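Colleague: okay, sequence plus prediction incoming.
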Amino acid sequence: MHRYRSKIFLLFVLNICFAVLTFSQDSRRNSRQDYIDIFAKLAIQEMNEFHVPASITMAQACLESGDGNSVLSREGNNHFGIKCNSSWSGPSIRKDDETRNECFRKYGTAIESFRDHSKFLTGGMRYQFLFDYNIKDYRKWAYGLKKAGYATDPQYPERLIKIIEEFQLHKLDEYYNSSKSYVRPERMSAVKKSPGRHKVGIGIDDFSINPYANRNVERRNNVKAFVAKEGDTYEQIAAEFSMKEWEIYKYNDVEPGARLEAGSFVYIQGKRGSAPRGNDFHIMKQGESLWSVAQWYGVRLNALYRKNRMSQGDVAKTGQQISLRKMMRK
């Protein structure tokens, strides 16, 4: 009897553990709205550069990646189900699809996946007729993609259109060649959600892009930073790290819309008021600015102005000694 009760108790504990594990795994899944919130601006940027409707790009990403929850998107950052072909020389990931163990493209970041999707459509001859369509005619584009052979699912156009209309993604297309800046609405969908179930940001740390795995994040002056790559923008980095744009601008002492140069340091936390110990002064070199010095040492730009008794906008001269830790004497 004692052994029987022990077995029953063990089964009970195992069932509880399984239930908790299942719940925690489910709670880490991205909701469709969270996924859209993160990548809508990137879809708009791709639209304005490559002329693919943002509504179509976003709906395809939702459908093909399972809202960023699929194996391909999590392990390969492939958000559009694009397979390898003879022209692909990059990394790959294997997965069963129409046949077993098929080859799919693998990317370093989700941003690279969105860019390759744009190039895939604009570079493929079979998709060229799509660009004769009105960019705001998402229905025509949806059926055109099926006609061009993007997917074998006979319901593919209807599924894209359903996502676009349910989440009002057609509103993204209004930003085509527009001088208006996209501001993420609180919620683009009228669909109500259970309280506390899918809050904005839930599951982002376990999202299909893990920025800390795809970026060589280091600590400069005990502040997290990394070196920008070719094609990076402050806005894309903000999306990648689930930050608000004003935060990335503030942390890097730049104005909204500022251009990001490859090789520049990008801070994802607020910089400090002084440089690390042992770095008391900096002698200005040709081509340097007070901003570049602030970025190099991980110091707030306004702190450097104050320490050196300079006004905002003053230009430091070549050969000038800049105090990095203490107030400059008069």
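Modeller: Nice, I can see it.
Colleague: C-alpha from now on. contacts and neighbour counts both.
Modeller: OK.
Colleague: show me where this structure has strands.
Modeller: Along the chain, counting by DSSP state E, strands occupy 92-95, 102-105, 218-220, 223-227, 265-267, 281-283, 321-323.
Colleague: the ones you listed: which one's closest to residue 131?
Modeller: Closest approach to residue 131 among the strands of the chain (C-alpha to C-alpha): strand 102-105, 24.4 Å.
Colleague: and that closest one, what does it pack against?
Modeller: strand 92-95 (3 or more C-alpha pairs under 8 Å, 6 or more residues apart in numbering; DSSP states H and E).
Colleague: ok, structure two:
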Amino acid sequence: MIKRIIAFIIFGALLTSCGAKKKSVYGDDLRTNHKTHENTTVSVESNEENPLPDFGDKFIKFNISSVEEYINTFADLAQSEMRAYGIPASITLAQGILESGSGKGELARKTNNHFGIKCHKGWVGEYELHDDDEAGECFRKYVHPMLSFRDHSEFLSSRSRYAFLFEFKNDDYKRWAKGLREAGYATDKRYPQKLIALIERYQLYKYDNKTIDSGDIVQIAPKTYDYTTHVVEKGDTLYSISRKYYISVPEIMKLNKMTSSLLSIGQELRVKTEKAKK
């Protein structure tokens, strides 16, 4: 345990030395009342078993010139996250490369957001408005990339729609890649193939093997669920319903034995929700 905490601190110090300071822009409301602040903090849940270093409140800028440099910079971090959360390091690295343009994309440079995670309900940290599927969408902003990697781990491990991924083996990157698409992580139909191609081209699977060989990988306990009924209203789509209940479209169709995505007003759909803790 102590070794792992020390490793996080040392790695954080090394990464921090690469950066420069930058002002942050965000407001109390994620959509309006935008204000400028120089001293801010980022609200990211900390894993009690694997605490993150305190990076302060200044934005750390990274200048990465190639995919190889990206891998060399973040491979140790991806392996640490794999030990702490069970997500294959190869998947984390491939997603980071793809989503951030190897750290060179505009969003990554402005926000240190390497996984394109949007604000979503409940986000109270720093943010940046960026054009994506729609104009001016709200994306989370971090003072340091390590916080983005941790938020990615928390994001996947805490949402019921991704729970089935943790039933796959830690080194089965192909099933993980396909499962992310099935769970609705990305709208790109070729998303799994792109991740797999990156993993195999740069042999990212070797980081899974190294982590597995080192042992001490957390095993995420299967989530338990309650079931409820959703009555279809005007404007509902399977996608909007999946977003509301944090489950994937294929899961909704499977639960309701649907062969078509067509819905009718008043139609009752069985959906599952994460069981409340007692």
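Modeller: Alright, I've got the coordinates. None of the values given here were measured: they were computed from a predicted structure.
Colleague: if we can go back for a sec, please identify the deepest-packed of the strands of structure 1.
Modeller: strand 265-267 (a mean of 23; mean count of other C-alpha atoms under 10 Å).
Colleague: run through who's touching that strand.
Modeller: 223-228, 248, 251-252, 295-296 (C-alpha atoms under 8 Å, 6 or more residues apart in numbering).
Colleague: where does it end up in structure 2?
Modeller: Across structure 2, nothing matches strand 265-267 of structure 1 (TM-score structural alignment).
Colleague: so what's the residue in structure 1 that residue 177 of structure 2 lines up against up against?
Modeller: Aligned by TM-score structural alignment, residue 177 of structure 2 pairs with residue 142 of structure 1. Contact analysis of residue 142 of structure 1 by C-alpha under 8 Å, 6+ apart lists 56, 156-158, 160-161.
Colleague: mind redoing it with 7 Å?
Modeller: 157, 160-161 (C-alpha atoms under 7 Å, 6 or more residues apart in numbering).
Colleague: buried ones in stretch 63-77 of structure 2?
Modeller: Within stretch 63-77 of structure 2, the residues scored as buried using 16 or more other C-alpha atoms under 10 Å are 67, 70-71, 74-77.
Colleague: now do stretch 182-196 of structure 2
Modeller: So for stretch 182-196 of structure 2, counting by 16+ other C-alpha under 10 Å, buried means 182-184, 191-192, 195-196.
Colleague: just give me the closest of these to residue 7 of structure 2.
Modeller: residue 195 (27.6 Å).
Colleague: that closest one -> structure 1?
Modeller: Using TM-score structural alignment, residue 195 of structure 2 pairs with residue 160 in structure 1.
Colleague: distance of that match relative to residue 63 of structure 1?
Modeller: Distance of residue 160 of structure 1 to residue 63 of structure 1, computed by C-alpha to C-alpha, to the nearest Å: 7 Å.
Colleague: tabulate the strands of structure 1 (TSV), appending distance to residue 237 of structure 1.
Modeller: TSV is the format used below for the strands of structure 1 (distance: least, C-alpha to C-alpha, whole Å):
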stretch	distance to residue 237 of structure 1
strand 92-95	24
strand 102-105	22
strand 218-220	15
strand 223-227	11
strand 265-267	9
strand 281-283	29
strand 321-323	30
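Colleague: out of these, nearest to residue 79 of structure 1?
Modeller: Closest among the strands of structure 1, once you apply C-alpha to C-alpha, is strand 102-105, at 9.9 Å.
Colleague: pick the one among the contacts of strand 265-267 of structure 1 closest to residue 303 of structure 1.
Modeller: Nearest to residue 303 of structure 1 among the contacts of strand 265-267 of structure 1, with distances taken as C-alpha to C-alpha, is residue 295, at 12.0 Å.
Colleague: so who does the closest one touch?
Modeller: Here residue 295 of structure 1 is in contact with residue 265 (C-alpha under 7 Å, 6+ apart).
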